[in-house]
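1. return a 3D structure for these sequence lines:
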Amino acid sequence: MTTANDPIKSIQSRIDELEQTISDRGEQIKARTRQLKEDLQEELSPVEMLRRHPLEATGVSFVTGIVAGRVIRSLFSPKRQPAAVETTQARPQTFQANQPSPIAVAAGAIGAELLHTAKDLAITWLKSQVESKKRKG
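-> Predicted structure coming up:
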């Protein structure tokens, strides 16, 4: 009777080995997937992108600020009407200061802030370049 059970035991032991192998491989795949996810998140993080491409990031933010300022200014600036020529009656000259609209003031403040940010990014990048050259030399 022991000879009849031997093939069944060997098959069962082989099944157990295969289940263990599958389980181990599954854990390896999960670990690799987690590592790949972490590597991708680190590689594509905004901080890492700024660190690797500081000049490009500064240029993009500068151009974006200029374009955004012009778009905002064109959307919210008062429309200018052509001056009508009055020949019958002359109006007295009065000086009225053109008061900028609150939106124009805000757009100017945003533009100034973007320029300050670009300047700060450039200075930070220069400092890091100088420090890295000091460490190498």
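
2. make it CA atoms for all contacts and neighbour counts henceforth
-> OK.

3. helices along the chain, start to end?
-> 2-43, 46-52, 54-76, 102-136 (DSSP state H).

4. may I see the buried residues of the last one?
-> In this case it means helix 102-136. Across helix 102-136, burial judged by 16 or more other CA atoms under 10 Å covers A104, A107, I110, G111, L114, L115, A118, L121, A122, W125.

5. would you do the same for the sequence below? I want to compare the two.
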Amino acid sequence: MTKANDPLKSIQSRIDELEQTISERGEQIKSRTHQLKKDLQDELSPVELVKRHPVESAGISFVTGILAGRAVRGLISPRKPKAAKKKVTTGEPATKKATIPPELSPLKVALGSIGIELLNTGKDLAITWVKSRVESKTRKPA
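-> Prediction:
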């Protein structure tokens, strides 16, 4: 009867070994995940980015200052009214008035300009970051 139980014992021992291996691998994955998270936080922290790219950081600060100044100046200074032009087409009688689009408020204009500049700055930052990542990846194997 011991021979009949031997295959069952070997199967049970194999299952125990596999469970142990699975738990070890799970712990390894958890530790690697925590290490990767820590490395990413260190690499992408604002302080590290400024240390690695001081010129770009200064440029971003400069552009942000200019944009903020323009926005504040646009909100504070009085806006000069523009002369409304009447648009007359050749096929219509001169008595019809053309529709003139309403003027945008200075706040909307300033916010629109800031939004466009922020998008351009973000694009430039993303391109710079991708370039640095590609360069760092190509330097390591060499």
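
6. overlay the chains and give the TM-score.
-> The TM-score (TM-score structural alignment, normalised by the length of the first structure) is 0.57; 82 aligned residues with a CA RMSD of 1.4 Å.

7. ok, back up a step: would you turn the buried residues of helix 102-136 of the first structure into a markdown table with distance to D39 of the first structure?
-> Output for the buried residues of helix 102-136 of the first structure, formatted as a markdown table (distance: CA to CA, whole Å):
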| residue | distance to D39 of the first structure |
| --- | --- |
| A104 | 44 |
| A107 | 39 |
| I110 | 35 |
| G111 | 35 |
| L114 | 31 |
| L115 | 33 |
| A118 | 28 |
| L121 | 25 |
| A122 | 27 |
| W125 | 24 |
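
8. between these, which is nearest A4 of the first structure?
-> Within those, proximity to A4 of the first structure (CA to CA) peaks at W125, which comes in at 77.1 Å.

9. how about that closest one, nearest residue that isn't a chain neighbour?
-> Using CA to CA, 6 or more residues apart in numbering and skipping the chain neighbours, the partner closest in space to W125 of the first structure is P54 (6.6 Å).

10. which positions in the second structure sit opposite stretch 27-45 of the first structure in the alignment?
-> The aligned range for stretch 27-45 of the first structure in the second structure is 27-45, by TM-score structural alignment.

11. let me fix that, I meant to ask about stretch 114-125 of the first structure.
-> Going by TM-score structural alignment, stretch 114-125 of the first structure sits over no part of the second structure.

12. done for today, thanks.
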